[in-house]
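Engineer: predicted model follows, preceded by the sequence.
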Amino acid sequence: MAGPQAGAGALRKTVPATTSSTSPTQSLTALQYAAEEGHPVAQFKLGRMYAAGDGVARDDMRAFDYFSRIANAHAEDSPSAPQAQIVANAFVALGRYYLSGIPNTKVKADPDRAREMFSYAASYFGNADAQYDLARMYLKTADASRDDFRYGARWLGLAAQKGQHQAQALLGQMLFNGDRLPRQPARGLMWLTLARDSAGPDEVWIKESYNRAFAKASDDDRASALQMLESWVQGKRE
């Protein structure tokens, strides 16, 4: 992985400001200019735009290229640098592309490469989304080795503690049901409650998992889960 190639001056540049009178075309041009100058924020914004087809025609290869530029130029930036989370998110985006590949392109499905991307963002940058994706890779196979499961559970717990709601939901499911972990219904319900409160409108699986667990939980489990939830919230405030 290439180290930083942009100088300190380039990192201090800002994306050209836009105003309410700026047209979408002008905004896109400004982003493209900043991206070509090596600004990671602009590169990431363009990568997201092309990945989602947001204001531009969807083009996963162009998105992949922008995310790759960030990863290649900033892999060794300090985890405390202002752009660190953008760099980590670029690694996550690349990992997800490598998981499935991009049809009719040179980017083929490569789980090993995906794991490298997630592992780097999870360990070096401490990125919670990467930790969750890495955990899923370790946990997804029913015949996973004991080491794989241990690694997966560890990354899942780290992501959940950082507030990654999908990790909270999966960990909650596993704890509530005793799925390869010692059954702790109250703690599982606590994690599922946190996940439900942060879930997006399309994340129906999280809300359904919470509803099933709540319906099955005893009154004591519900009361204990509420106490754990209050302690969690208080701990985050302190």
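Structural biologist: Good, I have the coordinates.

Engineer: use CA for all of it now, contacts and neighbours both
Structural biologist: Noted.

Engineer: quick check: buried residues in the top helix by length along the chain?
Structural biologist: Identified as the longest helix of the chain according to DSSP state H is helix 219-237. Neighbour counts over helix 219-237 (16 or more other C-alpha atoms under 10 Å) mark 221-222, 224-226, 228-229 as buried.

Engineer: so how far is it from its chain's centroid?
Structural biologist: Averaging C-alpha positions (C-alpha atoms, centre = their mean, to the nearest Å) puts helix 219-237 25 Å from its chain's average.

Engineer: which other helices and strands contact that helix?
Structural biologist: helix 185-198 (3 or more C-alpha pairs under 8 Å, 6 or more residues apart in numbering; DSSP states H and E).

Engineer: and the helix it packs on with helix 219-237, angle?
Structural biologist: 60 degrees (axes from the mean of the first three to the mean of the last three C-alpha atoms, to 10 degrees).

Engineer: quick check: closest non-adjacent residue to residue 109.
Structural biologist: residue 101 (4.0 Å; C-alpha to C-alpha, 6 or more residues apart in numbering).

Engineer: ok, now which ones touch that neighbour?
Structural biologist: 107-110 (C-alpha atoms under 8 Å, 6 or more residues apart in numbering).

Engineer: ok, residue 13 next?
Structural biologist: residue 39.

Engineer: over to residue 19. Which of the three states is it?
Structural biologist: coil (DSSP: H, G, I helix; E, B strand; the rest coil).

Engineer: put this beside the first:
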Amino acid sequence: MVGRVGASASDGDGVGSALAAASARAPGGPAGAPGAGEGGRGPDWKQAAASTGNASTVVILYRTSSLREIIATSTKIGDPPGMRSHLIHARALPRGVALVVLLAVGACDPAPPPPVAEPPLVDALFDRARQGDAEALEWLLAAAEYGRVDVQYRMARMLLEGAGVSQDSTGLAWLVRAAEQGHPESLALLRSVAQEGDAEVRFRLARMYRRGDGVARGDSAAVEWLRAAAALGHAQARHDLGLLHLTGEGVAPSDSAAAEWFLAAAEAGHAGAQDQLGLLYLRGEGVAQSEAEALRWFRAAAQQGHARAQSHLGQAHATGWGVQPNPAEAVRWFRAAAEQGDVTAQYNLGYMYDLGLGTPRNLGESVHWIRAAAQRGYADAQYYLATEYMQSDPVSRYAWLFLAAEQGHDEAGQVRDDLRRRLTPDQVRRALEVSAELLAPLSAESRRRQ
């Protein structure tokens, strides 16, 4: 037994309110704790501890069916005799104790951690983890998931170095998470690993500079690290360099340079790069125009499940560019892409159902897919839905026309203006209310994508 078993607030030790509350959340709570009077009720040690304002003591309350134990230890003046030894050498770290340790240091609480020094407790858990204690490692992972940047950094080093645990590549993920929060030691270690020739770390650093996560945002630094990763064969880095050359972000715009980077990534099997390369061949941008090459790369990406490439293949089979027209094959590819949420494919699949192309005519399926695209903000689908399926509902028709016109759909604007002259002011008001309701989820999705 460590500390003074049965110590309570009446002894004058006191704990901070956040730590007292943490103890109260422990399994079993403080009911019947030593010092309690009749019926398990005694002095309100939690309130008394909180009122002292003294954060020099952590109370760890652990309860089993046969034992209630309070271990008191200082976290402000250092590691008291016996506490560290107890946590390190106990045969097992009870889950209740571990939980309250983490609650006490703020690792499992949505509120900000209490302003107390907790290194001895964290140190003890790391000591246990290095000796192979799976439960100590589990709770440290919980603290890291909560956002404790210091724990993330130490967890990263332990896993990357295999210090007492199996060497694990997830250590890199923890190192990146800590660095993205501006943790200087994590950022320094990340740069060191990158300079030693780790392609993935170079790519992660590039992404941090592009987003400004934990570092000052800088296009030139991002491009430098992307090139360093690409030089080691990192396919995503090559793909991203291709995109940058298309947009001119941090580099001189160049379709030919974009095509070179997309080709390098595509040959390594990157589906997104294969789709992008197909588009360049289709348009003749940066490469000689070739429908055959475009189809080859679209097919390579589509066979990996890339939704936009599947949609492109559907369009090829529907219109006959590069292949013989095949409506049934078009429907197959449109469906594959539509089921993954590609709005162009959803609209085209609905159109095929409406006209009975490559599939039996089915108005129910047509409305389903065109509405799905319209609800995702696809202007052509919004216009089609309004003009083909809303003839008997002028309010809904006006609402969809309004949304399409707001996106610059010229025909929708003309039809909307003509319809408005035939609606009452109340109908227009209700239509605008419907438009606002339809627009709300679109705005939410747009914010999620940013």
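Structural biologist: Structure received. Given the structure is predicted, the values throughout are model-derived calculations rather than measurements.

Engineer: ok so, going back, I'd like to know which of the contacts of residue 101 of the first structure are buried.
Structural biologist: residue 109.

Engineer: doesn't residue 69 of the second structure lie inside a strand?
Structural biologist: Yes. Assessed with three-state DSSP, residue 69 of the second structure lies in a strand.

Engineer: what does it align to in the first structure?
Structural biologist: Residue pairing (TM-score structural alignment): residue 69 of the second structure is not matched to any residue of the first structure.

Engineer: distance of residue 69 of the second structure from residue 243 of the second structure?
Structural biologist: 61 Å (C-alpha to C-alpha, to the nearest Å).

Engineer: more neighbours: these two, which one.
Structural biologist: residue 243 (22 against 18; other C-alpha atoms under 10 Å).

Engineer: correct me, but that one touches residue 258?
Structural biologist: Yes. Using C-alpha atoms under 8 Å, residue 243 of the second structure is in contact with residue 258, at 6.6 Å.

Engineer: residues contacting the most centrally placed residue in the first structure?
Structural biologist: Central residue of the first structure (C-alpha atoms, centre = their mean): residue 129, 2.3 Å from the mean position. Going by C-alpha under 8 Å, 6+ apart, residue 129 of the first structure touches 89, 92, 122, 159, 164.

Engineer: which position in the second structure pairs with it?
Structural biologist: Using TM-score structural alignment, residue 129 of the first structure sits opposite residue 272 in the second structure.

Engineer: rewinding a little: including distance to residue 72 of the first structure, could the contacts of residue 101 of the first structure go into TSV?
Structural biologist: Compiled in TSV, the contacts of residue 101 of the first structure are given as follows (distance: C-alpha to C-alpha, whole Å):
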residue	distance to residue 72 of the first structure
107	16
108	19
109	20
110	18
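
Engineer: ok, and the contacts of residue 101 of the first structure in the second structure?
Structural biologist: Retained in the second structure by both residues aligned by TM-score structural alignment, their matches' C-alpha atoms under 8 Å are the following of the contacts of residue 101 of the first structure: 107-110.

Engineer: nearest to residue 27 of the first structure, out of the residues you listed: which one, please.
Structural biologist: residue 107 (29.2 Å; C-alpha to C-alpha).

Engineer: so that closest one is in which element?
Structural biologist: Applying DSSP states H and E as the criterion places residue 107 of the first structure outside every helix and strand.

Engineer: I'd like to know how far it sits from residue 64 of the first structure.
Structural biologist: 9 Å.

Engineer: repeat that for residue 144 of the first structure.
Structural biologist: 30 Å.

Engineer: more neighbours: which of these two?
Structural biologist: Taking other C-alpha under 10 Å, residue 144 of the first structure and residue 64 do not tie; residue 64 has more neighbours (21 against 14).

Engineer: the alignment partner in the second structure of residue 194 of the first structure: what's it in contact with?
Structural biologist: Residue correspondence to the second structure (TM-score structural alignment): residue 194 of the first structure is matched to residue 336. Contacts for residue 336 of the second structure (C-alpha under 8 Å, 6+ apart) come out as 307, 310.

Engineer: ok, the one 3 residues further on next?
Structural biologist: Residue 339 of the second structure makes contacts with residue 346, as judged by C-alpha under 8 Å, 6+ apart.

Engineer: what touches both of residue 107 and residue 64 of the first structure?
Structural biologist: Common neighbours of residue 107 of the first structure and residue 64 (C-alpha under 8 Å, 6+ apart) are residue 97.

Engineer: ok so, going back, okay, the buried residues of helix 219-237 of the first structure in JSON lines with distance to residue 41 of the first structure next?
Structural biologist: What follows is the buried residues of helix 219-237 of the first structure, written out as JSON lines (distance: C-alpha to C-alpha, whole Å):
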{"residue": "221", "distance to residue 41 of the first structure": "45"}
{"residue": "222", "distance to residue 41 of the first structure": "44"}
{"residue": "224", "distance to residue 41 of the first structure": "43"}
{"residue": "225", "distance to residue 41 of the first structure": "40"}
{"residue": "226", "distance to residue 41 of the first structure": "40"}
{"residue": "228", "distance to residue 41 of the first structure": "38"}
{"residue": "229", "distance to residue 41 of the first structure": "36"}
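
Engineer: tell me which of those residues is nearest to residue 168 of the first structure?
Structural biologist: Among the buried residues of helix 219-237 of the first structure, and counting by C-alpha to C-alpha, the member closest to residue 168 of the first structure is residue 229, at 12.4 Å.

Engineer: pretty sure that closest one contacts residue 192?
Structural biologist: No. Using C-alpha under 8 Å, residue 229 of the first structure is not in contact with residue 192, being 10.3 Å away.

Engineer: residue 294 of the second structure matches what in the first structure?
Structural biologist: Aligned partner of residue 294 of the second structure by TM-score structural alignment: residue 152.

Engineer: not counting its neighbours along the chain, what's nearest its match?
Structural biologist: residue 135 is the one closest to residue 152 of the first structure (C-alpha to C-alpha, 6+ apart), at 4.1 Å.

Engineer: what's that neighbour in contact with, if anything?
Structural biologist: Taking C-alpha under 8 Å, 6+ apart, one finds 151-156 in contact with residue 135 of the first structure.
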